[in-house]
Every structure is written in C-alpha cells, then in structure tokens.
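Peer 1: Could you work out the structure for the sequence below:
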Amino acid sequence: MGHQRYIDWVNERIATSPGRIVLLFLVVTVAFTGGLSAIETETGQQQFIEDLDSYETFQDIQRDFGASFGESTTTTTLLQQDDNALSKQSLVQSLRAQERLADADGMRVSETSSPARQVARTLDPDATTLGAQLTVLEGATEREVAQAVRTTAETNPGFTSSVSEDFNREAASASVTESTVTHDAAEIDNREERARDIVGTVGGDIRVLGSTPNTITTSLGIVLPAAFVLIVTFLLIAYRDLVDLALGVVAIVMALIWTFGFIGFADIPFNPLLVSVPPLLIAVGIDFGIHVVNRYREARAEGRDIVDAMDVTNRQVLVAFGIVTGTTVIGFLSNLVSAFPPNRDFGLVAAVGIVFTFLIFGIFLPAAKVYIDRLRERYPVPTFSQEPLGSEDSAFGRLLSGGVSIAKRTPVIFLLVVLVSTTVVGGYATGVSTEFDAEDLQPAEETPDFLQYLGPLAPPESFQSIENRNLRDRHFDQEEQVIVYVEGDLRRDDALESLNRASRNPPDEIEGEGREAEVTSLVTLVRDRAEQDPQFRALVSRNDHNDNGIPDDNLPVIYDALAESGQLDQFLSEDRRSTQVIYTADGTATNAEIAAAGDEVAGNYRADASPTGIAIVFNAAGALILDTVIQSLLITLVGSSLFLVGIYWILEGKPSLGVANIIPIAVAVVALVATMRFVGIDFNAINGSILAITVGLGTDYAVHVVHRFADERESMALEPALRRTVVGTGGALTGSMLTTVGGIGVLVLALNPVIGNFGLLTALSVVYAYLASMFILPSVLVVWDRLRRYDGASGTVADTIFPWTDEPGVTTDQRPAKAATEGDK
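Peer 2: Next up is the predicted model:
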C-alpha cells in the first residue's frame, strides 16, 4: 500500500538513527522557546463581540460622538456602603474622598458626580466646588442634611439612580451610594490601586469598583501543575517504569513548548479559552504515548527484538495516530467558522498543537524509546515492569471484553436498543439553551478554600472587584439602554421633527410616559437648552412653525448655537450626517426582548437606523452561539466521516469501516448534550466548540479499536480478532481515558467557572466516547463484518442475528479468515 513506504521510511530512520532524531527534535524545541516571551494575554468580553454588526454600530457611535464614548477620558466608580450612606458623616466622607482624588498628582480629575454633591447644592446652590460643598455639609445639622436629601430626591430625578434601591425618602436613608470620578486621560498608571489608597484615607466603607481581574495567568499556574501531578501519577501506574515515565513527560513538555512557541510567533493573543489547550494536548499526548509503549511491550512480550518490536508498533499505531490527528484537526479547525475571534484562535492553536503532538509522539517518542532500550542492553539502566496493560486472562481483560460478550450474543438487538435510547435522549437534548453573559468571563467572587493550600500558587481568597460589582448589581436597578444610530442629512428642516416622531408609541420594553419614550437625543438637548437659555429659546421659537418646541427651520443655525453648550458633539457628528438616540429599556426584560424592542424603535426612523447596546450585542452573540455549535458540529461530523471513509478505503479497501467508526461518536455527542441540559449548563461563547471537540477527541478511541480490528482480522477469525482488539487496545484506551479525564478535568480548578465547566464537559465527552468505543463499537463491528464479509462476499441481515456462525456446526473461530482481496462494493 502507498502509505506503507512512508511508515517504512520512518521506521528505518528510527532503527538506524534514533539519536539523530532525538537531537533534531530537541533543537526544534529550543527554537520554539523563542516564541514564549512574545505571548500576550487578552481578556474581557470585547474579544468575543468585536466582529458583530451591533458592536460595529456601537463603535461607529464611539467614533462619531467621542465626547460621550471616546477614549480621551476614563472614569473611576466609587461605591460607599453604610447603615445609612446618606447620613451627614457618610456624605462628608464621600466628598472628602472625591476632593482628595481631585487633588492627587497625576490623577487628572476633571469632574466628579455623586449624591453628596447634589445634596450639598440643595443646601447651598452657590456651592459649586468640592471644597465649598464639603464646607456646607460639615456646617449643616443632621436634620438639615436629611431634609436636603428628601428635597434633592423630589427635584432631581437623576438622584435616585445613584442611590440603592432600598432608598427610603421619608427616612432619607439608603445602604449604598454610587459616585463617578472622570479623569482627563485614557490611561493613568495604577489608577485603580492609587484610587483605593486615596479613598482609604477618609474612613468609612468606600470602594473602587475596579475592572474585571485577568485570571488567565493565575489559572494556568493552578491548572498546569495540577495536570502535571495527575498525569505523572497516572503514567506511573500505566508505565510502571521510571524511564518510560520520563520519556512521556519529556514528550509532553516538548508538545507544550512547541505550541506555546507557535502562539508567540504567530502573534495570537492568549485568551481564556486557550487555557484549555495545554490539558487537551497533554491528554492526547498521553493517549498516544500509552499506545506506543503498550503496543511495543506487547510485541516485546512476543519475543521480538527492539527494532522489530518498534517496527510492528509503528506499522500499527502510526497509521492510527494519523487518522486520529486528521479527525481531531478537522474537529478543531471547524471552529474557524465561529463568529467569535477567540474561538477561531482556539481552533487554530489546538489544531496546530495536535499536529505537533502527532510528530513528537509518533516519531520522537519511538526513536527515544529505541535509543534508551539499546542503552539498557549495554548499561545497567534501571528497568522496572515492561508488561503491557491488560491481558485476555486477567480480571481487567475480562472486564474490558464485556462489549465483546454482548456482540457475541445479541449484537443487532443491542444496537436497536442503543438506537432507540439515543433517539429518545436526543429529543431531550434539543432543549439545551444558549446564552452570552459577561459573567461567564469573570471569576467567582470567592475562590474555593482548598486552593489556599497551594502555597505560592494559591489565588487570592476573593476578588474585590467582583465583590464590588455584585454589590452594585444587588443594590441598584440595572437599567439597559437601546442606542439607535441614525444616519442621514440632519440639516434637513424636518430632521428633528422626524427624530421626535420616531420616539412615539414605544414598545413595552422601552421606558416612557404615555405615548412618549424616555429618550436622550438632539431633541432633548434642544429642549433642555431652551429651558435654561432665554436667548436660545427665542431662536428656537423663531424657527418653530408648529409651536411644539422643536425647530423645523434653519437647523444649521440651531446647531451652531447649541454647540456653545459643549454637548452637541455628543449627539451630532462633525459632518452632521449621523446622530444617536438613547432609549432607556426595562432592566428586567430579557436580552431578546430588548433586542426586539430595539429593532422596532429603529424601524420608526425614516433614515437609516441601527440599534445597539449591551443587551442587543449580547443577544446577537447568544444567537450566534447556536449557529456556531451547529455549523462546527456538522463540519466536524461530515468532514470526519468523509476523512474516515476515504482513509479506510485507501488503507484497508473498506470505506464502510469509516461509517462504523463514527457511530459510537454520534452516540457520545447526543449523551453529552443531554447531560448539559440535565445539569443546567448552557452553550456559551466558551463551550460552543465542545461538540466539535467531542467528535475530534472521541474519534481517537474508536479509531484505535477499528484500525486494530482491521489489522487483526487480516490474520484471524472474527471472535479472536475482536477480543484481542478490545482487550489489547482496551488496556491502553483505559489508561488513556483515565489520564485524559484527569488532565482535562483539572480545568475545574480554573478561576473562571465557565472554563471549569468546559473542562468538565470535555472530560465527560471522553468518558462517553470511551464507553461507546468499548461497549457499542464491538457490536457495530460484528454487524459490519457479517454484512460485508471480510473475504469480500456480501452478507445478509440474517447473518447478523445468528452469533458467530457461518456454516452449520462450524464457528468462525474454528476457521482462519481470508485476507481481504477486494474493497466494499
């Protein structure tokens, strides 16, 4: 066969020059270390949504209305918690914190806003500076402050939005207040840390809200050592030899260095999803390593010498590794259709890493094994157990052969039960939900207690910024915004009237009074300025033909006069061809409901109008998650099926073996999705690729069984071929499954719960694929063998029902099988 000459070429190099191969791979490893220092991390929700149309609309708004959304300023949010955060003492502390922040060198504070400032202005309208307001509050009595709080709440509608929902107007009390400090700079070194130090000097419980912590490095610092310890433990059990253990560990480390080096050289940002790549590569590498060592030991146990044993091993496992690599790469690369850039990066990195793993464990490890074993023959290198995992006579072997026993007795009935069960479970699985939530990308408020025993690797006991955000979420009514980006010639006489008409009769999800939506726009800017400025009011009146307070003539003149307020550029672009209209939405409505409301209000505009906002962007992302899941799954299933059909046609002349190979994986996929619904795990931006990964990794187990069966069936009858396959390969598969589950399962230790769920689901997918390959696949192979007889003759359905018998009184294992002479017809 054509592929055999390549395997023979590799085997010849391994036999004649194992040391050179080892040296070559070590040199390449050193070269890849150069990319490690170039790796940069990326976190946060923006990386997942930056390609969405609704987010691009949001960016258009940032570009056109920079005064409101631009990057020239940044803000610090302060949360103050107390029995009564509106008491005189708390308000004084709040003002003092703002004053000290404003006076601090380098903080570049341009503005502050807070309930304390509003109350002080109620006490003395002439107190416009922080110092004057602080003096006013310090000189007022508790009764005067309480009355000022009540008055401020009545006269200033915006006051209640900065105090907690438990605000009691009669008692003039609230448990939490929120203040905002604006800095006249996009970036300030150590802004949050410096702000915490400053506000900590005024007393009371005043907190800096803080940004979401970057836990990627910390998670890797926990996950990788834990995976390493588990892997070494499992390998020690599987290999029972320190030298083989060391070779396996070295190969794993090399695969990781190559992959991380590639990330650095390719300038791919290390995002949270890539935390799962090292455990995945470790898992696949361990699987490959166990198969190489176990098959080599089987050959050595048969009395073969080192070179002959490795030649037999590579002839079998290298082809299987190639098939596994192909299907796994297809599974990972299916993520390239994802709408989310981090998922695309994950798919590319994982696919490249799997190829590296194939090369290292398919070529380097066998060469190193031959080199070391030759040294063992010449020098007293310590040697421990060299027995393969599992034998037909052992209790473990009998346990592994359970699937063979079922296949021997009732393969068809068993597969019918599996089909019906899978169909029912599949119907249940269709109820799994999808979501996109910013909280998916955040760590939990408190880290598990057991992680504190990790010494220098221990994460913080809690994340203050997450605790602060949860505090705000609990105490403040979280309103949503729908922002409509309107494009058109806003100098037309009817432009403002058109904006006003579009805000009438809003849907229920949009806040409003009567038939008017609650909006902030050019129209509200005109009205507010007219109320405060008599001269501007007169200008509007002269150009308002229907006397409704909205000018419908000479709009360029109106805009020029309005520009003096310094707010026009927040709502009108420089070329006066775009504007934003900000709607207030019901914070209790779902993202889908708010998105539908956004589409409805945008449809009211006569010009081009596009809705955006956090809820709308997240809703669009959530909808794309399901599309990504379905697309990547279909690509993986179809691609893997075609690949397997083609490769078995080329290698064995029997393309239908590829179909048999994919059946247990389909069962594993259905079981995994049903489990997700049962335990309440939704598809999200992180685990949206899990089904493609399930197919990619799960095919590994089925491939080893099918390929070994095809190889053994060439020289023996059906039952002994199947039993030897399942017991011999099953021992390696069991060790591989345990190490894979342990290696990937450590992701539950990641600080982001969603990464932990990803690890849990991946580990479950491996378990399901293993069980399907060990207990369902044998019956599939029996049915396949009986329908498509191995000597090329066609079988019948009836042949599959009667166990192991071709002729009356003659069992299959009593006569040798013929070598295949022709392919499937």
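
Peer 1: use CA for all of it now, contacts and neighbours both
Peer 2: Noted.

Peer 1: Three-state assignment for Y583, please.
Peer 2: Following DSSP: H, G, I helix; E, B strand; the rest coil, the label given to Y583 is strand.

Peer 1: Isn't it up against E516?
Peer 2: No - between Y583 and E516 there is no contact under CA atoms under 8 Å: 10.9 Å.

Peer 1: Between those two, point out the one with more neighbours.
Peer 2: Comparing Y583 with E516 by other CA atoms under 10 Å, the one with more neighbours is Y583, at 24 against 16.

Peer 1: Skipping adjacent residues, who's closest to that one in space?
Peer 2: Ranked by CA to CA, 6 or more residues apart in numbering and with sequence neighbours excluded, the top spatial neighbour of Y583 is V519, at 4.6 Å.

Peer 1: what sits against D103?
Peer 2: Applying CA atoms under 8 Å, 6 or more residues apart in numbering, we find D103 in contact with V109.

Peer 1: Relative to V109, how far out is it?
Peer 2: Using CA to CA, to the nearest Å, we find D103 at a distance of 8 Å from V109.

Peer 1: And the strands in the stretch 51-200 of the chain?
Peer 2: 74-81, 109-113, 176-183 (DSSP state E, counting those that start in this stretch).

Peer 1: okay, the ones you listed, which one's buried deepest?
Peer 2: Scoring these by mean neighbour count under mean count of other CA atoms under 10 Å gives strand 176-183 as the most buried, with a mean of 22.

Peer 1: just checking, what packs against it?
Peer 2: strand 74-81, strand 109-113, helix 115-123 (3 or more CA pairs under 8 Å, 6 or more residues apart in numbering; DSSP states H and E).

Peer 1: Verify the contact between A153 and R169 for me.
Peer 2: Yes - with contacts counted by CA under 8 Å, A153 reaches R169, the gap being 7.4 Å.

Peer 1: Second input sequence below; structure requested for side-by-side comparison:
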Amino acid sequence: MARLDPQWFIDWADDKIVNHSRRVILTFVVLTAIFGAGLSAVETESGTDQFAEEVPEEEAFTRITEEFTPRFQEGTGSTQLIQRAPNVLTRRELVRMLEAQKRLADREDLRVVQTASAASVVAQTLDPDAETLDAQVRAMERATDAEVAAAVRENADNPRFVGLLADDFNPTEPRATATIGVVTHSIPLADESGAGQGGDSPLTPIQQKATRIVATVGGDISVFGSGVIADEFGTVITDSLIIVVPAAVLFIVLFLVVAYRDLVDLMLGTVALGMALVWTFGFLGLAGIPFNQIMIAVPPLLLAVGIDFGIHAVNRYREVRADGYDVGESMRKATDQLLVAFFIVTGTTVIGFLSNLVSNLTPIRDFGVVAAIGIVFTFFVFGVFLPAAKVEIDRLRQRYPIPTFSQAPLGREGSSLGTVLRVGVRPALRAPAVVLVVALILSGGAMWYATGVDTEFGQEDFLPPSEAPAYLKMLPEPFAPGDYSVVADIEFLEERFSSSQSGVVTVFLEGRATDDAFLEELDRVAQDPPETFITVDRRADSTSILTVIRDEAEQNEEFADVVARHDRDGDGIPDRDIVDVYDALFATASAERAAEYISEDYTSSRVDYRVKADADDDAVVADTREMADRFRTEGTATGAVVVFSAISDLILDSAVQSLILSMLGTGVFLIFIYWWLEGRPSLALANLVPILVAVTFVAGTMRLSGISFNAFTATVLALTIGLGVDYSVHIVHRFIDERVEHDLETALDRTVRGTGGALAGSMLTTVFGLGVLVLAVLSILGQFGLLTAASIVYSFLASILVLPSALVLWDRFSGNDPVVPLGGTDIDTGASATAD
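Peer 2: Sure, this is the predicted structure:
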C-alpha cells in the first residue's frame, strides 16, 4: 500500500529552518504579538459551580431555586457572625454580639433586613419591650451578671436560642464556647441558584465591609458567608500563581544552566518557553475560554514539555556538531530526527489531553482543550522557532565574538551520566523476557492496589487549608499568601454545632402535582423513611406543599373548610379537585410560603427532608435517591450533598474513560505513525510497555499517598500517558535510527547514552518544575503536582530500565540478526535483516 512520504514534509521544514531562519524568526515574533494581544482578554472563573454545569442533579437544584423562589419577596442573603470565647454567655460577650449586630444594621450600604442571635433572645428576656437593637444593647448593659445568667437558664429549652449555641452549651453554669449570629441582607434574587459556590457573589463586598466593621467591636467575632467563600475562591488562584510560577522559573533556570551550560542557549530556551506560554494564554483570551483553578497546572505542564523539547533539540544538534558538521548540516541532521520524534510526542500528548473531552465536567474539558492547544504551540515553537534561532545565533557566533561556553552534549561516551544510563542495557541483552515479566507483574500488583483509590469533591478542595504550611507563612511580600479563614470556619461549625446543623436534601417532582392522589402520595412516601433521615412519629421530618396546606388549615377556618370539602376519606389530606385547593391556598397569607414548594403553574413541586448531621454523605445520597424512587411521579434527588456526590461520581467516570480513551487513542496513533514513518507498526507495542508501567505505578502511588481522585487528579492518569510517551518515543525513534547503521548492542548503547542523557536532564528539570506545585496555596494542586512529577519519574525509569528489553524482544521477533544493522546484509551469508 502506497503512502505519502513523510520525508518531504521534513525536508521542507529543514529548508525553512536552515536556509530561511530569519523569516521563520520574524514570523514567530509577529504571531507572538498577535497572541500577546489576547492576554488582556483572559478572564478567571473560580469556585465549584462551574463543575456543576450540565449535571442533572444540579439542573434540578437550579430549577428549584428558579421556580420556587417566593414571587412576592425580594432576594435575601445571610451573613453569619461566629463568636468564640471561653464563655460567650457572659454579659460582656453578649453585649459585643449585640453591638456587632447594631453596627452592621446601622450601615445602609449593607442593606440589613434583620438580625438574630442568642444575645438578642437574652436581651428580650431581660426586657420584653426591647424590640430594637439599641434597646437590646441598653437592656444588656443595665442587667447584672446574675440577671443575665437567669435569662440564659430561662431559655435553656428554647430551640431558637439553643440552636445558635455550640454543642458544649451548659445551661446550669451557664456556659458555651461559641455562638452564631445571623444577619440577613436584601440582595438580587440571582445570588445563589445552585449547589455550587462561584467566585463571584453580590455578598462579597457586603461581607468584606462587615468584616472591617465587626473588627471594631473587639473580642473574637468573625464574618462568614458565601461572599467570604467567593472572595477566597478568587484570591487563591492569584496567590497560587504568585508562588508557583516564580518558583518554577527558578528551578527551571537552575537545571537549564546545567543542561545547556551556555548563556546564549539558556536565554534562547527561556525565550522559547515564554513564547509558548504567551501563545497558549493569548489563545485563551482570544477564544473566550475562562481561566479556572485546574488551569493553574497548564503553565508547569507546558514548561515541562517545552523543556524536554528544548534540551533534546540542543543536545542532538550538539552531538552532530561534535562529529564535525557545519551549522546548517548539523541542524538539518538534528531536525531530521527530532521533528519526527516531536511530532509523535505532540500527537500522543494531545490525544492524552483531549481524552478529557469525554468528561461531563466543563472545567476538565476546557483544561483538556487548552493543554492540547498549548502542546501544539510548544511543538511549533521548539520544533521550528528554536532550531531556526539556534542556526542564526551560531552563524553569528562564527562572525562575531559572542561568548560561547560548553557545547558538549549530555551523556557522551565516557561520562558518569552515560555509564549510569546504561544500567538497563545489560539485562535487556541477557534476559529481556525476564525483565518484561517482572515489570508486568509489578504493574499488575500496582493496578490491583490502586483499585482502593477514593473519589471526592467539595468546595473545601478549592479553598486553602485551615492551617497554612509553615513555609508559606515564612514567605516575604509579595509572595506571602493572604489570610484565609473559610475552611477553618467550616470545620469549626461542623465540629461545634453538629447537633443543630442538620442537613437538608430535596426531591424535585415533575408532573402529577394536580392529580387527586398527589398529596396522599406525599404523605405515603414519608412513612418509614431511611436511616439517615430525621423522623417524627416514624415519618420523615419533611416540608412540602402538603405541610403548608396543613399549617394554614390549622390557623384559617375558612381554608380548613376548603380542605374538608375536598377530602373524601376524612384523613385531612385533600384528594379531589386539588387545583381548587391550591388556588384557595394562594389566596391566603401562606401564598408566599406555598410558592416555595409548588410552581406557579402547578406542574412541579419540591419536598425538603431533614437528615442527620452526623450521617455519612454517601448514605444520605443513597437514601435520598431511594426516597425519590418511591414516588410514582418523576422525582430527582438533589441538594448540595447530592450534587457534590454526583460530581464525585463523574470525576471517577472521567478518570476511567479518559484513561481508556487515551490508551486506545495513543496505541492507534503509534501503530499508524510507525507504519507511516518506518513501515514497522509493531514498534507501537514496544513503545506502550513503559507507558503501561508508569500509569499503574502512578495509580498505586495515589492510594499509597492517600490522594483521592478529585477535580485535579482525575486528569493525571491520561496525562501520564501523554507525558510518558514523550520519553519512550525519543528512545524508540533514536533506536531505529541507530539500528540502521549499527548492531543491536551498539545501537542500544548509543541510544540510552545519547537520548537518555537528554531525557535525564529533561526529567530533572520537569520534575522540579512541576514539583513546585506542592508550594501552591491549594493543597489539591500540590497533590496534582506531586502525582505529575511522579509520573515523569516513572516514565523516565521505565524508558531506561524496561524499554530496552522491549526493544530487544521486538528486534528479535522482527527477524533481525543482533549483529547486523536493521535492513543491512550479513557479509558472511548475504541474508537480509527483515522488518515487520
């Protein structure tokens, strides 16, 4: 079967690089300016709401907010005031809480609608006429300590009072170490429409001002709410980049100094890295793709691949120059080999990243697209621009006294590095099958061990940890991160207020709300609820349109008559012409509350169930789905815990699907490319062996390190394939070139010393360049950096230790004589060495 000769494309590129280098450089400078213009258009997107897009449970949650928001009420949002003290029930601490409420309420720009606190309850117990905050402050200040203690004991059985106190509340002394005050603000209705939390909130400026105001009261009172969370979502990206990028640059420059050992080459490589980043993020702005938390990993990834390409290009060029060729011919010979290797690496890496397109999570899909585009840009910058610039600079060196330092290639014969790199050659020549069997057994064990890796998703993943590592606290400005409190406050609330913090889940019902049996179905489903649900008289503690009907009937005799007329069996639940009941309900004072549980056209409704605060999330989700299945009406389980569980499931699905797709896509691509380039498709099998080893070891490392699949690490396995191919492709392609001219042992030796030297330099630089992600403020970003660095190490080791054995077996099974060059002729027998 005839195929288009790839050498034509390579020769065309060689000609442009060697003979038209200045035009190439100018073209890339112009393109950099164009992409640079897009940098100013880059927008950031943070928070968890972006992950919830297109998730069915989240869509149901959003519809609930849209359809059941009271039609007669302006939107509201709340701020929590968390007060801590040895005893928050002393007169002094109670006055502080009241004073904080008062100062916030006095500010018109904070749009305070109402406030509530345990301090207000005590003040009104002391003075029943104290309706305003001013009066409550006066009542508390005038009271004695004994009177305050008596007022606290009087409210020991008041749920409205006790619910705002920590679990350690002791009514006898009385004493409690924490309390919560709630400030309600008037805000736009569009504040929070989903389970996820975004990086923007109308409460952010309000709660920022509230923080400053509350600080003037004294004591330990902190402000908490969705505005504070949104603010930290946004600032954590900037703070992480400020720390990670300079650290990455520092490590990269240090290792590039060792790899290049020449100032001009170092500057050239650095410029090329900067160009690749400008192109990628300029594209981000021009394409209108928002920069999210996961994309913090894109710059280190591009630096990793760019460094690898740069070191290989310069090192291979130096190897050829050391053989006595001039600048142009040396670069032509170097790019003849490297453009092919770079193309294969780019293709497989792009496949690895684009495999994330199967994900149902938008940020992961966006990450895959941007990373893939960035790798393509990196290929052009380091495959075309850098060689052209290198040619131009070296020609200038021949005419002008430009300082030149070491131009010796890495891993040359006789060097210590070259000796170390040969460690996999001798076992490969003596017992290649044994090496592969051992490697595959270890890989199988690692994969079996990795089946225990957990999956998780929560807003805490995207926020700084409650306690910042010591090294972050020691950083000087402008690298020092800000003060973060959200996770600490969340953990504090969960720990101290667990008994009063029961959760709520929701079942969204579509259709049948006007059926005569619908209300009785609501009552039937509530009977004998699952274990995690709070029960009252063996019924789920729930709120629905039936609850509103019952409550209104108890208070309104006229409406009670309507209910009785439409109740055929006398059980207090209307079961005929219930549309008339709904119409009558919306004509009462409960209309506003009713609108929260049934849509305006009566086509959908909701039921809220209270669940135990200490219940396991997975059990809550399973039980909520069970409750939804009990309805004959189409029901969807939703609520924040259900949505996050659904996203967690999708993360695991994404990891598995992208891994399978990446492996299959990479295998097909390698089979095709080796058939097209070399006429030897079976080389793909040898190429895939070290990748398989690296992937399984990374998965095993996840469990060993206690790292779960999350929004970041879900991409690691597919990414390992993309980056791991980089190492094996360079060795395989170099081996084929060397095997054409040398016997098996010589070809293998020259391959691991020459290409292995560049791989070692690339590995060290990349590992430290990606490893700096552990310095990020986000802990899961550090996990991502750790795993990615581990994948690079495993890929390098597998390529040096395992791949030589795979190549020896391939060479033998392809029918080649170990002492005859590939495609050559044995001078004694005249027999030809055959290929596939």
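
Peer 1: Mind checking the TM-score on these two?
Peer 2: After superposition, the two chains reach a TM-score (TM-score structural alignment, normalised by the length of structure 1) of 0.93; 807 aligned residues with a CA RMSD of 2.5 Å.

Peer 1: that older thread, for R304 of structure 1, which of the strands of the stretch 51-200 of structure 1 is the nearest?
Peer 2: R304 of structure 1 lies closest to strand 74-81 among the strands of the stretch 51-200 of structure 1, at 71.7 Å (CA to CA).

Peer 1: mind putting the helices and strands packed on strand 176-183 of structure 1 in TSV, distance to V425 of structure 1 included?
Peer 2: Shown next, in TSV, are these (distance: least, CA to CA, whole Å):
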stretch	distance to V425 of structure 1
strand 74-81	48
strand 109-113	56
helix 115-123	56
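
Peer 1: Tell me which of the ones you listed lies nearest to S164 of structure 1.
Peer 2: From these, taking CA to CA, the stretch that ends up closest is strand 74-81, at 9.6 Å.

Peer 1: What is the corresponding segment of structure 2 for the closest one?
Peer 2: The aligned range for strand 74-81 of structure 1 in structure 2 is 77-84, by TM-score structural alignment.

Peer 1: Need the three-state assignment for A637 of structure 2.
Peer 2: A637 of structure 2 ends up strand, using three-state DSSP.

Peer 1: just checking, V645 of structure 1 touches A660?
Peer 2: No - applying CA under 8 Å, one finds V645 of structure 1 not in contact with A660, separated by 9.3 Å.

Peer 1: which of A153 and R169 of structure 1 has more neighbours?
Peer 2: Set A153 of structure 1 next to R169 and count neighbours by other CA under 10 Å: A153 wins out with 20 against 17.

Peer 1: Tell me who's in contact with the more buried one.
Peer 2: When contacts are taken as CA under 8 Å, 6+ apart, A153 of structure 1 is in contact with F159, T160, R169.

Peer 1: The counterpart of the first one in structure 2: what's it in contact with?
Peer 2: With the correspondence set by TM-score structural alignment, F159 of structure 1 lines up against F161 in structure 2. Residues in contact with F161 of structure 2, defined by CA under 8 Å, 6+ apart, are S117, A118, V121, N155.

Peer 1: mind running it again at 7 Å?
Peer 2: A118, V121, N155 (CA atoms under 7 Å, 6 or more residues apart in numbering).

Peer 1: possible to save those residues as TSV with neighbour count and distance to F559 of structure 2?
Peer 2: Output for the contacts of F161 of structure 2, formatted as TSV (neighbours: other CA atoms under 10 Å; distance: CA to CA, whole Å):
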residue	neighbour count	distance to F559 of structure 2
A118	24	36
V121	19	33
N155	17	34
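
Peer 1: Looking at those residues, which is nearest V620 of structure 2?
Peer 2: Closest approach to V620 of structure 2 among the contacts of F161 of structure 2 (CA to CA): A118, at 30.3 Å.

Peer 1: For the aligned residue in structure 1 for that closest one, give its distance to A172 of structure 1.
Peer 2: When structure 1 is aligned by TM-score structural alignment, A118 of structure 2 is paired with P115. Distance of P115 of structure 1 to A172 of structure 1, given as CA to CA: 12 Å.

Peer 1: Then T75 of structure 1?
Peer 2: Distance of T75 of structure 1 to A172 of structure 1, computed by CA to CA: 28 Å.

Peer 1: ditto for T579 of structure 1
Peer 2: 39 Å.

Peer 1: Columns distance to L546 of structure 2 on top of the contacts of F161 of structure 2, output as JSON lines?
Peer 2: Listed next are these as JSON lines, based on distance: CA to CA, whole Å:
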{"residue": "A118", "distance to L546 of structure 2": "31"}
{"residue": "V121", "distance to L546 of structure 2": "31"}
{"residue": "N155", "distance to L546 of structure 2": "31"}
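
Peer 1: Give me the three-state assignment for the counterpart of G2 of structure 1 in structure 2.
Peer 2: Taking TM-score structural alignment, the alignment pairs G2 of structure 1 with D5 from structure 2. Here D5 of structure 2 takes the coil state, with states given by three-state DSSP.

Peer 1: mind listing what's buried in stretch 452-463 of structure 2?
Peer 2: V453, T455, E456, F457, G458, Q459, E460, D461, F462, L463 (16 or more other CA atoms under 10 Å).

Peer 1: so that stretch matches what in structure 1?
Peer 2: The aligned range for stretch 452-463 of structure 2 is 431-442, by TM-score structural alignment.

Peer 1: Please apply the same query to stretch 672-685 of structure 2.
Peer 2: Mapping stretch 672-685 of structure 2 onto structure 1 (TM-score structural alignment) gives residues 646-659.

Peer 1: can you tell me how far V95 of structure 2 sits from E141 of structure 2?
Peer 2: V95 of structure 2 is 7 Å from E141 of structure 2, by CA to CA.

Peer 1: same deal with A287 of structure 2?
Peer 2: A287 of structure 2 is 61 Å from E141 of structure 2, by CA to CA.

Peer 1: Fine, thanks again, bye for now.
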